[in-house]
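S.K.: I'll drop the sequence and a predicted model, then ask my questions.
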Amino acid sequence: MWGIIPAAGQGTRIQPLAFSKELLPVGVRREGGTERPRAVSEYLVERLGLGGATKVCFVISPHKADILRYFGDRVAGVDFAYVVQPRAAGLCDALFRALPLISPDEPVAVGLPDTIWFPEDGLARLPDHRFSFLTFPVDAPQHFDAVVADADGRIREIQVKAPAPSSHWIWGAFKMPGHVFHELHALWLEREREDEYLGTLVNAWMARGGEAWNAPHGTGYVDVGTLHGYREAQRLLGSSEPAG
């Protein structure tokens, strides 16, 4: 299974930094009794691996070679590949830069590199055979993409940064079969690449008969891309990470 990490954004909400925002130190990693700072994107790499990914594609901008230097070609049994998004053009454009690597017969998982969420094995709870969103309850869903689902878990709508969303559950990661990834790309091209946000594209795909499912297994979610989120992540990690 492939994991895709869209990491080409400029991180304007938390600048100035002397490095890519995906390398912002948050928490620590303990190795053989030694502690070292842990880059925020390491949490997502770990969660993708727990979810079944053996290969991860970072989508980076031309100015983010520090991510390549940091991770190299392999970490903890996960192989890395890198593709370039020449300019910031939205999440859909970033994700589909990885399309040549993704076989229609292979599942793919996606997360956002400046987020930290729990449980760590959340993606492992999603099936490989259908399009599922791992969702989390938050206090301010208007800042995210709210997921509206029926009683059976079928998603009816993704409300993209709606001022008054009808759900307090937001998506933080997702998994899908490779053929669905290719179907979404074909629809994106048909719609003349007008979708910047994934939610609007998925809504159009569902309107044509596609099915996406809600997986409300998330217990904690923090966007580290703001100073407030960074402080909240430190608090969340302090209460969630095991000692030693």
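M.R.: The structure has been received and is ready for your questions.

S.K.: Going by C-alpha atoms from here, please, whenever you check contacts or count neighbours.
M.R.: Noted.

S.K.: got the buried residues for stretch 16-28?
M.R.: Buried residues in stretch 16-28, counted by 16 or more other Cα atoms under 10 Å: 20, 21, 22, 23, 24, 26, 27.

S.K.: Can you redo those as CSV, where the extra columns are distance to residue 218 and secondary structure?
M.R.: Below are those laid out as CSV (distance: Cα to Cα, whole Å; DSSP: H, G, I helix; E, B strand; the rest coil):
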residue, distance to residue 218, secondary structure
20, 27, coil
21, 24, helix
22, 22, helix
23, 24, helix
24, 23, coil
26, 20, strand
27, 20, strand
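
S.K.: ok, structure two:
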Amino acid sequence: MWGIIPAAGQGTRIQPLAFSKELLPVGMRVENGAERPRAVSEYLVERLARGGADKVCFVISPHKDDILRYFSDRVDGVDFAFVVQPRPAGLCDAIFRAAPVIPADEPVAVGLPDTIWFPEDALAHLPDDRFSFLTFPVEEPRHFDAVVADPDGRIREIQVKVPNAASKWIWGAFKMPGRIFHELHALWLERGREDEYLGTLVNAWIAAGGEAWNAPLGSGYVDVGTVDGYRQALRLLGALEPVSPRP
């Protein structure tokens, strides 16, 4: 299975930093018997691996070679590929930059590198043959993309940063067959690449007869891309995650 990590954003909400926001130290790990700071994006790599990914594609900007250096060796049995988004053009553009390396006959999962969520193995419970969103309950869904679903789990709409969202469940990652990934890519191209946010593209996909499913398996979710989120992450990790060795 492939994992895609869109990591080309500028991180304006938490700047200035002297490095890519995806390498922001959050928590600790033990390596060769010594404690070392842990980059926030390591949490997503770990969760993708626990979900079944043995290959991860980072989408980076031309100026984020520090991410390439950090993850260039083999980590937790995962091989890395890197593709470049030449200029900021939204989440959809970033995700689909990985299209050339994603086969149609293999599942693919996507997550956001400046987030930390629990449980760590949640992606492993999503099916390989459906387009499914891993969702999390939050107090203020207006800051995120809220997922509105029927009782049977079929998604009706994704509300992108709506002030009065109809759901408190927001998506934090998603998984689909490679075939559907390429169908979504084709739809995005057909719509003139106008979709900056994934939610508007998924709404168009559903309106055209496509199916997407809700997997409300998440228990905790923090966006570390803001100073307040960074504080929340430190509190969450302090309460839930002990320091563990890095294989």
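M.R.: Great, that's in hand. It should be emphasised that the depicted structure is a prediction, and the values quoted were computed from it without experimental measurement.

S.K.: Output the buried residues of stretch 16-28 of structure 1 in TSV; the columns should cover distance to residue 1 of structure 1.
M.R.: Below are these laid out as TSV (distance: Cα to Cα, whole Å):
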residue	distance to residue 1 of structure 1
20	26
21	26
22	22
23	24
24	27
26	27
27	28
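
S.K.: ok, of these, which one's closest to residue 134 of structure 1?
M.R.: residue 22 (20.9 Å; Cα to Cα).

S.K.: What distance do you get for the counterpart of the closest one in structure 2 to residue 58 of structure 2?
M.R.: The equivalent of residue 22 of structure 1 in structure 2 is residue 22 (alignment by TM-score structural alignment). Residue 22 of structure 2 sits at a distance of 11 Å from residue 58 of structure 2 (criterion: Cα to Cα, to the nearest Å).

S.K.: what residue is smack in the middle of structure 2?
M.R.: With distances taken as Cα atoms, centre = their mean, structure 2 has residue 111 as the residue nearest its mean C-alpha position (1.3 Å).

S.K.: Would you agree it is in contact with residue 7?
M.R.: No - with contacts counted by Cα atoms under 8 Å, residue 111 of structure 2 stays clear of residue 7, the gap being 10.0 Å.

S.K.: Now the common contact residues for residue 22 and residue 58 of structure 2.
M.R.: Between them, residue 22 of structure 2 and residue 58 share the neighbouring residues residue 7, with contact defined by Cα atoms under 8 Å, 6 or more residues apart in numbering.

S.K.: For structure 2, just list every one of the strands.
M.R.: With strands called from DSSP state E, structure 2 shows them at 2-7, 25-31, 34-39, 55-60, 79-84, 107-111, 115-118, 132-137, 145-149, 155-160, 169-177, 213-215, 220-223.

S.K.: With structure 1 overlaid, report how far the shortest one is off on average.
M.R.: It refers to strand 213-215 of structure 2. Here strand 213-215 of structure 2, set against structure 1 after superposition, deviates by a mean of 0.4 Å using mean Cα distance after the TM-score superposition for structure 1.

S.K.: now swap in the first one and tell me
M.R.: Strand 2-7 of structure 2: mean distance to aligned residues in structure 1 after superposition is 0.2 Å, counting by mean Cα distance after the TM-score superposition for structure 1.

S.K.: For that strand, could you pull out the residues that count as buried?
M.R.: Applying a neighbour-count criterion of 16+ other Cα under 10 Å, the buried positions in strand 2-7 of structure 2 are 2, 3, 4, 5, 6, 7.

S.K.: and if you look at stretch 51-58 of structure 2?
M.R.: For stretch 51-58 of structure 2, a neighbour-count test (16+ other Cα under 10 Å) marks 51, 52, 53, 54, 55, 56, 57, 58 as buried.

S.K.: Reformat these into JSON lines and put distance to residue 121 of structure 2 next to each item.
M.R.: Output for those, formatted as JSON lines (distance: Cα to Cα, whole Å):
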{"residue": "51", "distance to residue 121 of structure 2": "6"}
{"residue": "52", "distance to residue 121 of structure 2": "9"}
{"residue": "53", "distance to residue 121 of structure 2": "12"}
{"residue": "54", "distance to residue 121 of structure 2": "14"}
{"residue": "55", "distance to residue 121 of structure 2": "17"}
{"residue": "56", "distance to residue 121 of structure 2": "16"}
{"residue": "57", "distance to residue 121 of structure 2": "19"}
{"residue": "58", "distance to residue 121 of structure 2": "20"}
